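Peer 1: show me the folded form of this:
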Amino acid sequence: MIGLLEKLGRTILKWLENTGRIVLLFSEAMVHLKKANLRHTLQQMAHLGVDSLPIVLLTILFTGMVMTVQTAHEFIKYGAQSSVGGIVFIAMGRELAPVLTGVVTAGRVGAAITAEIGSMKVTEQIDALRVMATNPVAYLVVPRLLACVFMLPVLVIFANVIGTIGGYLVATFYAGIGSFTYLHSISVFAVINDVTGGLVKAAFFGAIIAVIGCYKGLNTSEGAEGVGKATTASVVSSIILIFISNYFLSLLLY
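Peer 2: Here you go, the predicted structure:
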């Protein structure tokens, strides 16, 4: 029994230690925001944001289509077909688009950030940056943090549009709901906060992905095997934190 409690205590202390280090890394990145290299930041925005657009759009398109398939006939059965478009749009704007975009981006971008920085760590390139009087946080973390925070809401905007279009295609060509009925229900039920709230969530998710990815990369050890372990841990941790923070952000925003 005592051994179990000791193991639990060590796990909690290690978790608290890691949490503190992540907060310190984020705080240091905030201090160095003014030192961000514009060219490097734009490169990261293109790499982490633009290159993620196809997989995000593909995921959200079929999510919108599946959601409409599952709900349209049930709504029609109870004479509520005039609500389908609004329901799909609200679900996309508030939850599905930001959360799924965050999860997909965590899998692609979070892994890329950790692998890149982790490889630099195990090959002592980060130590070389310090020798050249270059702050690794300002040079590596800040551009990636800015890129994720700015580009994830942009991806969510595209996701909202493509998810709604996917629902529209299924509603009109599969469920037999008129185009005007679908589009009119969006204007009736949706409000601007349904979209802006999702964008705020996306910015938080972007910060989570960038900070966790950079933290795991900067603390990589054990060579190539350690890079693989850090990458896996980064993706898993980011996804878990996205779902946890989504609950609290939903309470605050809606």
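
Peer 1: only C-alpha atoms for contact and neighbour calcs from this point on.
Peer 2: Noted.

Peer 1: and the helices in this protein?
Peer 2: Applying DSSP state H to the chain gives helices spanning 2-31, 38-44, 53-77, 84-91, 97-105, 111-122, 125-131, 136, 142-173, 179-189, 192-218, 223-253.

Peer 1: reformat those helices as CSV; add mean neighbour count.
Peer 2: Output for the helices of the chain, formatted as CSV (neighbours: other C-alpha atoms under 10 Å):
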stretch, mean neighbour count
helix 2-31, 13
helix 38-44, 15
helix 53-77, 18
helix 84-91, 25
helix 97-105, 26
helix 111-122, 24
helix 125-131, 14
helix 136, 18
helix 142-173, 23
helix 179-189, 16
helix 192-218, 24
helix 223-253, 17
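
Peer 1: what residues are up against Ile126?
Peer 2: Taking C-alpha atoms under 8 Å, 6 or more residues apart in numbering, we find Ile126 in contact with Met120, Pro136.

Peer 1: no no, Gly206
Peer 2: Each residue near Gly206 by C-alpha under 8 Å, 6+ apart is listed here: Gly102, Leu145, Cys148, Val149, Phe150, Met151, Leu152.

Peer 1: state the pair within these that is farthest apart.
Peer 2: Gly102 and Leu145 (14.1 Å; C-alpha to C-alpha).

Peer 1: now Thr71, nearest residue through space, not along the chain?
Peer 2: Counting by C-alpha to C-alpha, 6 or more residues apart in numbering, Val84 is the residue found nearest to Thr71 once chain neighbours are left out, at 7.5 Å.

Peer 1: and this one, so I can compare the two:
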Amino acid sequence: MPDTTSSASAFNFLEKIGAPFLHLIRSLGRVAFFLARALVKIFAKKQLQSIAQHVYYIGARSAPIVMLVGLFTGMVLGLQLFHTLVRFGSAGVLGSAVGLTLVRELGPVLTAIMITARAGSAMSTEIGIQRITEQIDALQTMGVDPLRYLVSPRIAAAVISFPILTALFDLIGFLGGFLTGVVLLGLDAGTYFYRLQSSILFEDINGGFVKSLVFAIIVTTVCCYNGFYTHLRKDSFGAKAVGLATTSAVVISCVLILISDYVVTSILL
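Peer 2: A predicted model of the protein is given here:
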């Protein structure tokens, strides 16, 4: 006779393994459908004013912190790379090292993480509060599409703001590398800027902008999705659910930024 006990144990083991995987697939499907619906509604009428307001909040209001982080990132890169390159007698290529590191990797990634911390968390919290206070239900009652009104303008604004802030981060980072390498450590200014200009190609700049666009979609989708469906969380409800949704949005966004950075880099190289 077949051993029913061992068969049941094997089935339970497979069920425990498969359940999280199936939950992940369902969640990815819901997020993809959420994003697709929001993208379609970007092109609805009377969206321009709302998009402009979110560009100001996501882009202009985030510029100071992005510039500050970009400046000190460039300064740290200049300091570390200078002392490393001196060991090999290659201090003259400091401009190339700083420029390529910022444009290819640190610029898009750190810009996206800073915007996530500042604007992404606010998106999730704001939409989450609107959900638990039934403002989203009121919009649906009045015949207003919540996705068109709350999510689509934020996605469009992020797509506009992320590349601009990434470029700003890179430029300020170049200045930070100049301050450390040239002003503090005595590297020739002409050598620094010549290496910076000659080593950065259009493909490098294009790759950085592609990453920033991917990060914009990821951050806004994850943050808006967590806020929009705060009421469906099983671990809490009310104000606590909003806090947990915001925390989840920021953590998931940062992890996905790093994962997608690797994926996009492997494709572009």
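
Peer 1: for the two chains, what TM-score is obtained?
Peer 2: Once superposed, the chains reach a TM-score of 0.96 (TM-score structural alignment, normalised by the length of structure 1), with 254 aligned residues with a C-alpha RMSD of 1.4 Å.

Peer 1: ok, the contacts of Gly206 of structure 1 in structure 2: which stay?
Peer 2: Shared contacts between this structure and structure 2 among these (both residues aligned by TM-score structural alignment, their matches' C-alpha atoms under 8 Å) comprise Gly102, Leu145, Cys148, Val149, Leu152.

Peer 1: show me what contacts the aligned partner of the first one in structure 2?
Peer 2: Meaning Gly102 of structure 1. Under the alignment (TM-score structural alignment), Gly102 of structure 1 pairs with Ala112 of structure 2. Neighbouring residues of Ala112 of structure 2 by C-alpha under 8 Å, 6+ apart: Phe162, Ser212, Phe215, Ala216, Val219, Ile257.

Peer 1: Ile136 of structure 2 maps to what in structure 1?
Peer 2: So Ile136 of structure 2 corresponds to Ile126, using TM-score structural alignment.

Peer 1: I meant to write Leu77 of structure 2 there.
Peer 2: Leu77 of structure 2 maps onto Met67 in structure 1, by TM-score structural alignment.

Peer 1: I'd say that match and Val88 touch.
Peer 2: Yes: contact between Met67 of structure 1 and Val88 holds when scored by C-alpha atoms under 8 Å: they sit 7.4 Å apart.

Peer 1: which neighbours do those two share?
Peer 2: Gly167.

Peer 1: mean shift of stretch 240-253 of structure 2 relative to structure 1?
Peer 2: Aligned to structure 1 and superposed, stretch 240-253 of structure 2 gives a mean residue distance of 0.4 Å (mean C-alpha distance after the TM-score superposition for structure 1).

Peer 1: in structure 1, which residues correspond to that stretch?
Peer 2: With TM-score structural alignment as the criterion, stretch 240-253 of structure 2 aligns to 225-238.

Peer 1: so what touches that stretch?
Peer 2: 106-107, 110-112, 114-115, 118-119, 208-209, 212-213, 216-217, 220-221.

Peer 1: what sits against the alignment partner in structure 1 of Leu165 of structure 2?
Peer 2: Under the alignment (TM-score structural alignment), Leu165 of structure 2 pairs with Leu155 of structure 1. Leu155 of structure 1 makes contact with Gly49, Leu53, Val56, Thr101 under the criterion C-alpha under 8 Å, 6+ apart.

Peer 1: now do Leu155 of structure 1 against Ala80 of structure 1, distance only.
Peer 2: 31 Å (C-alpha to C-alpha, to the nearest Å).

Peer 1: likewise for Val235 of structure 1?
Peer 2: Following C-alpha to C-alpha, the distance that separates Val235 of structure 1 from Ala80 of structure 1 is 40 Å.

Peer 1: same thing with Asp194 of structure 1?
Peer 2: 21 Å.

Peer 1: may I see the contacts of Gly206 of structure 1 organised as CSV, with distance to Leu253 of structure 1 added?
Peer 2: What follows is the contacts of Gly206 of structure 1, written out as CSV (distance: C-alpha to C-alpha, whole Å):
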residue, distance to Leu253 of structure 1
Gly102, 17
Leu145, 23
Cys148, 21
Val149, 18
Phe150, 19
Met151, 21
Leu152, 18
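
Peer 1: whereabouts in structure 2 does stretch 9-26 of structure 1 align?
Peer 2: Counting by TM-score structural alignment, stretch 9-26 of structure 1 corresponds to residues 18-35.

Peer 1: tell me which residue of structure 2 matches up with Ala111 of structure 1.
Peer 2: Ala111 of structure 1 maps onto Ser121 in structure 2, by TM-score structural alignment.

Peer 1: contacts only, for that match.
Peer 2: Cys223, Thr246, Thr247, Ala249, Val250 are the contacts of Ser121 of structure 2 under C-alpha under 8 Å, 6+ apart.

Peer 1: may I ask which two of the residues you listed are separated the most?
Peer 2: Cys223 and Thr247 (9.5 Å).

Peer 1: the closest residue to Phe237 of structure 2 other than its chain neighbours and Arg131 of structure 2, how far apart?
Peer 2: Using C-alpha to C-alpha, 6+ apart and skipping residues adjacent in sequence, the residue nearest Phe237 of structure 2 is His231, 6.6 Å away. Distance check for His231 of structure 2 against Arg131 of structure 2: by C-alpha to C-alpha, it reads 7 Å.
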